[in-house]
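Asker: Generate coordinates for the sequence data below:
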Amino acid sequence: MAYIYILECSDGSLYTGWTMNLEHRVSLHNRGNGAKYTRSRRPVKLVYFEEHRDRKEAQKREWAIKQLPRSVKMSLIADFSRKH
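Answerer: This next block holds a predicted model:
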């Protein structure tokens, strides 16, 4: 199982990524061993995720989400929060 995820950084910015192990990846971001972007914006909070069959599918969806304007990402997050 592969995942795409959105993190909310301490400065309010959003970071989108993909992983095969969601819990471990978020932990790496919060320890400063994740993406360069999140290192100086810790702590981060997981605000959205999707499960996908494989890495290729997750990477395609990650790219698509990264192309979305912030307002659409915030709508995704709000819908996700209501369901979870």
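Asker: going forward, measure contacts between C-alpha atoms and count neighbours the same way
Answerer: Noted.
Asker: now stretch 51-70, how far from the centre of its chain.
Answerer: Computed by CA atoms, centre = their mean, to the nearest Å, the separation of stretch 51-70 from the middle of its chain amounts to 10 Å.
Asker: Buried residues, that stretch. List them.
Answerer: 51-52, 55, 58-59, 61-62, 65 (16 or more other CA atoms under 10 Å).
Asker: got the contact list for it?
Answerer: For stretch 51-70, contacts defined as CA atoms under 8 Å, 6 or more residues apart in numbering pick out 1-5, 16-20, 73.
Asker: this one as well, want them side by side:
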Amino acid sequence: MNYTYIVKCSDGTFYTGWTNDLTRRMEAHNQGRGAKYTKARRPVTLIYYETFETKEEAMKREYAIKQLSRKEKEELIR
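Answerer: Okay, the predicted model is just below:
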């Protein structure tokens, strides 16, 4: 299973990514190994995710979400 996810950082910003192991990825983000962006904004909290069969689908959705405005992301999360 592949996932596209959004986390909320400690400074209130959102980070969007994809993974094939959501639990391991959240641990990595919170240990400072997940992404350069989240390293200085820990802890992060998982607030949204979608599941996909293939890596390509998850990556395509990640790109689409990253193109959204913050307001649109907030609407998606709701």
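Asker: After superposition, what's the TM-score here?
Answerer: Once the chains are laid over each other, their TM-score by TM-score structural alignment, normalised by the length of the second structure reads 0.98; 78 aligned residues with a CA RMSD of 0.4 Å.
Asker: re earlier: of the contacts of stretch 51-70 of the first structure, buried ones?
Answerer: Neighbour-count burial (16+ other CA under 10 Å) applied to the contacts of stretch 51-70 of the first structure gives 2-5, 16-20, 73.
Asker: what's the most distant pair in these?
Answerer: Of all pairs drawn from these, the one with the longest distance (CA to CA) is Met20 and Lys73, at 21.5 Å.
Asker: can you tell me the mean distance of the host helix or strand of Thr23 of the second structure from the first structure after alignment?
Answerer: Using DSSP states H and E, Thr23 of the second structure sits within helix 22-30. Aligned to the first structure and superposed, helix 22-30 of the second structure gives a mean residue distance of 0.4 Å (mean CA distance after the TM-score superposition for the first structure).
Asker: Against which helices or strands is that helix packed?
Answerer: helix 36-39 (3 or more CA pairs under 8 Å, 6 or more residues apart in numbering; DSSP states H and E).
Asker: Quick check: the aligned residue for Arg31 of the first structure in the second structure?
Answerer: Following TM-score structural alignment, the counterpart assigned to Arg31 of the first structure within the second structure is Gln31.
Asker: and Tyr15 of the first structure, that one's in a strand?
Answerer: Yes: if the criterion is DSSP: H, G, I helix; E, B strand; the rest coil, then Tyr15 of the first structure is within a strand.
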